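S.K.: Task: produce atomic coordinates for the following.
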Amino acid sequence: MAMSVSVTQAVAAQYAGIVIDAKTGKVLYSEDPDGIRFPASLTKMMTLYLVFEALESGRISLDSRVPVSAHAAAEPPSKLGVRAGGSITVEQGIQALVTRSANDMATALGEFLGGSEARFAQMMTTKARSLGMTRTVYRNAHGLPNDEQVTTARDQARLSIALRQHFPQYYGYFSTRSFKFGKQTIGNHNRLLGVVRGVDGIKTGYTRAAGYNLATSAEVDGRSIVGVVLGSTSGARRNEQMKKLVAKYLPQASRSANTNLIAKFRSAPVAAPVEIADVPVPVTAPVAAATAKVAAAPVISAKPGQVDVAYASTGGSNAAAAALESMVQAPAPAPKPVQETAKAKAPAAEKPVDVDNIVTASTNSRSGWFIQIGTSPDRDMALELLRKAQDKGGKVLRSATPFTVAYNSGAEKLFRARFSGFDDQNSAVNACKTLKRIGIGCWATQ
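M.R.: Next comes the predicted model:
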């Protein structure tokens, strides 16, 4: 993907920001939230997402040793400074990313999980798509300059919410004020921690091309928000802007006790990347004003059998899905999630799969308990998702009835892939637990 210099400069020079109520999904504030920007070290949030996912699945532990290659050791600062041939624990790597934003440790973790940094970057992009981050692509694990590594404020807010919702057992690392490594005591680059009431993370970022970036989570008196600022002209201005956003919009956030109202969009752990194709992105107004071309924001080009989940969930409710799908999703037309030539053709099903022609997210002609395994913008892919889950789920889904629910998200129709036929909450939850053990992301709801 080639970007002209004028586009790079336009992207780098422009501010973008968003604040989202983390309990309802409501956008409280936004300014060019879907404009293409460079993530800088916010990239490490996705690196950590995949680390946390590997920890949760048991593939690695906090004590696992991460080897440091010559390539990782050669990354420019900020860095931890471990020599090639050395190693760190996974936990030390996490702490190094959160505090010093260590580029060498980001690369080491990427190579450890993906085999190579390039392959890990493909895994990152695949995961971004499964989380609904439609305008983000990764080319490295650390966020050092690469014109092909792009994102938006909305996508980074979505990732921030996913980190909070999916990994509460690990999210506390983002509030680490300092950690000791050898004789070093390393402080956190996030200057809002301990200064702004309620702020508990998440990540800072800076490169000359990206400007000063910050993703922030704050929670006070039962209210909770996530804010993202991209492209500030200095660290001080970035921090002041975020302070103002927290002060203004945190009091406007909901105090609802239903803290699961943000849908937990998750897919099965990424075991292998899919191919990445360059597909044109709609040009945002500021970039168009610069009379430049955005060549592409790559999206998944899936081969049959490679894409299992467009959006999947492990918890929440219909209201939750509606909240994040309709409010957090970019209103601008997004690139096609799957190329037309790569659509999976639906074979004859053993059970008929019906489509409820429902265009709202809150109504459903079916009753009782069901499980949802994913959401797709394409009906055939939703059907294929159900068939693959049925084949893999075996007796767990033998008596369940697959169906899809069509609903509108802005100008786009999406299809939820679901199974009904569960007698009560326990049977639905237990079925979902079994499915997750074999790599099928899901959530149960009534």
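
S.K.: C-alpha from now on. contacts and neighbour counts both.
M.R.: OK.

S.K.: Okay, helices next: where are they in the stretch 101-250 of the chain?
M.R.: Secondary structure of the stretch 101-250 of the chain (DSSP state H, counting those that start in this stretch): helices at 103-114, 117-130, 153-166, 168-171, 235-249.

S.K.: Before we compare anything, build this one as well:
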Amino acid sequence: MRRFLASIRRAWMGVAALAAVALGSATPAWGRAESRVAEVVVDVATGSVLYADRADALRHPASLTKMMTLYLVFDALAQGGLRPGSLVTVSPNAAGQPASRLGIGANGSLAVRSAVEVVAVHSANDIAVALAETLAGSEERFVARMNAKARRLGMLHTHFANATGLTDAGNVTTARDIATLSVAILKRHPRDYPVFATRSVRWGRRRLANHNHLLGKVAGVDGIKTGYTVDAGYNLAASARRGGRRIVAVVLGERSIAARDVRVANLLELGFGAQEPARRR
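M.R.: All right, here's what the predicted structure looks like:
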């Protein structure tokens, strides 16, 4: 195991160095986020950390933020505060969000079930904000709920500034915290989690493909979310199930989609092959 971990680190050293150059400008409000890739692999059933590198280093979540947005939507559905067929109205504020977006336009609407799908699959910023406003009356109040939930889940180094993950110095997290959120969704909302496995959704004449390219390509992968902004780099939290065992792998701050996908695929293989937790960093 140690020799294998060492080989992984050597192979990715050059990638991490390039990422450090690309991402060095990101500066959270309460301290500079470290550059270089952060990653962690967790066994969902036991909570064991199977591999970690810079797992507690501050990073920007980008659209991984929407995992928390959807978590609160799942809470509301479970508690009866929302129904799948209820309408979500897109306010002028929501309609004005930058891409990626569904583009319904101000005062348009869609069902909650459709809103959840386009946020999970297409990462639509306009619909994420519309959901936030529907649940809390404003995005600001919804963000307060996001941060309160993060604290309750034990996401010790996470702070959200919006419901989308769009660039904001106040959006910070860690690979370990994103893994914590991933596991919480899997365990507490198993009925809703399968939306992250949706390969594509149709909206009008458009086919919106899932940004998670590991679906259908890496054995057992069935979610959960990608993210990208210039300050964050390329992020992915992925979960896979094989033979009754489930693993979550999180990578934050890669330099490209291809590098991110390869890294996460390798981490999943590492996780399923691990017999004991690797040393934490």
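
S.K.: Comparing the helices of the stretch 101-250 of the first structure, which comes out most buried?
M.R.: Counting by mean count of other Cα atoms under 10 Å, helix 103-114 has the highest mean neighbour count of those, with a mean of 26.

S.K.: Have a look at how far, on average, it is from the second structure.
M.R.: Once fitted to the second structure, helix 103-114 of the first structure is off its aligned match by 0.5 Å on average (mean Cα distance after the TM-score superposition for the first structure).

S.K.: Provide the aligned range in the second structure for that helix.
M.R.: Aligned using TM-score structural alignment, helix 103-114 of the first structure spans residues 125-136 in the second structure.

S.K.: residues near residue 276 of the first structure, how many?
M.R.: Look at residue 276 of the first structure: counted by other Cα atoms under 10 Å, it has 16 neighbours.

S.K.: you'd agree it is up against residue 138?
M.R.: No. Counting by Cα atoms under 8 Å, residue 276 of the first structure sits too far from residue 138 to count as a contact (10.2 Å).

S.K.: tell me, what's touching the two both at once?
M.R.: Applying Cα atoms under 8 Å, 6 or more residues apart in numbering, one finds that residue 276 of the first structure and residue 138 are jointly contacted by residue 122.

S.K.: hang on, isn't residue 170 of the first structure packed against residue 53?
M.R.: No. In this structure residue 170 of the first structure lies outside contact range of residue 53 using Cα under 8 Å: 9.9 Å.

S.K.: residues making contact with the match of helix 103-114 of the first structure?
M.R.: 66, 69, 73, 88-91, 94-103, 112, 115, 118-119, 138-139, 142, 163-164.

S.K.: So which of those belong to strands?
M.R.: The strands, defined by DSSP state E, take in 88-89 from the contacts of stretch 125-136 of the second structure.

S.K.: Stretch 212-226 of the second structure maps to which residues in the first structure?
M.R.: Under TM-score structural alignment, the match for stretch 212-226 of the second structure is residues 190-204.

S.K.: That stretch: which residues count as buried?
M.R.: Neighbour counts over stretch 190-204 of the first structure (16 or more other Cα atoms under 10 Å) mark 190, 192-193, 198-204 as buried.

S.K.: Pick out the most distant pair among the residues you listed.
M.R.: Using Cα to Cα, the two most remote members of those are 198 and 204, lying 16.8 Å apart.

S.K.: elements contacting the helix or strand encompassing residue 300 of the first structure?
M.R.: If you go by DSSP states H and E, residue 300 of the first structure is part of strand 299-301. With contacts taken as 3 or more Cα pairs under 8 Å, 6 or more residues apart in numbering; DSSP states H and E, strand 299-301 of the first structure sits against helix 117-130, strand 275-277.

S.K.: buried sites along it?
M.R.: 299-301.

S.K.: same question, stretch 10-25 of the second structure
M.R.: 15-16, 19-20, 22-23.
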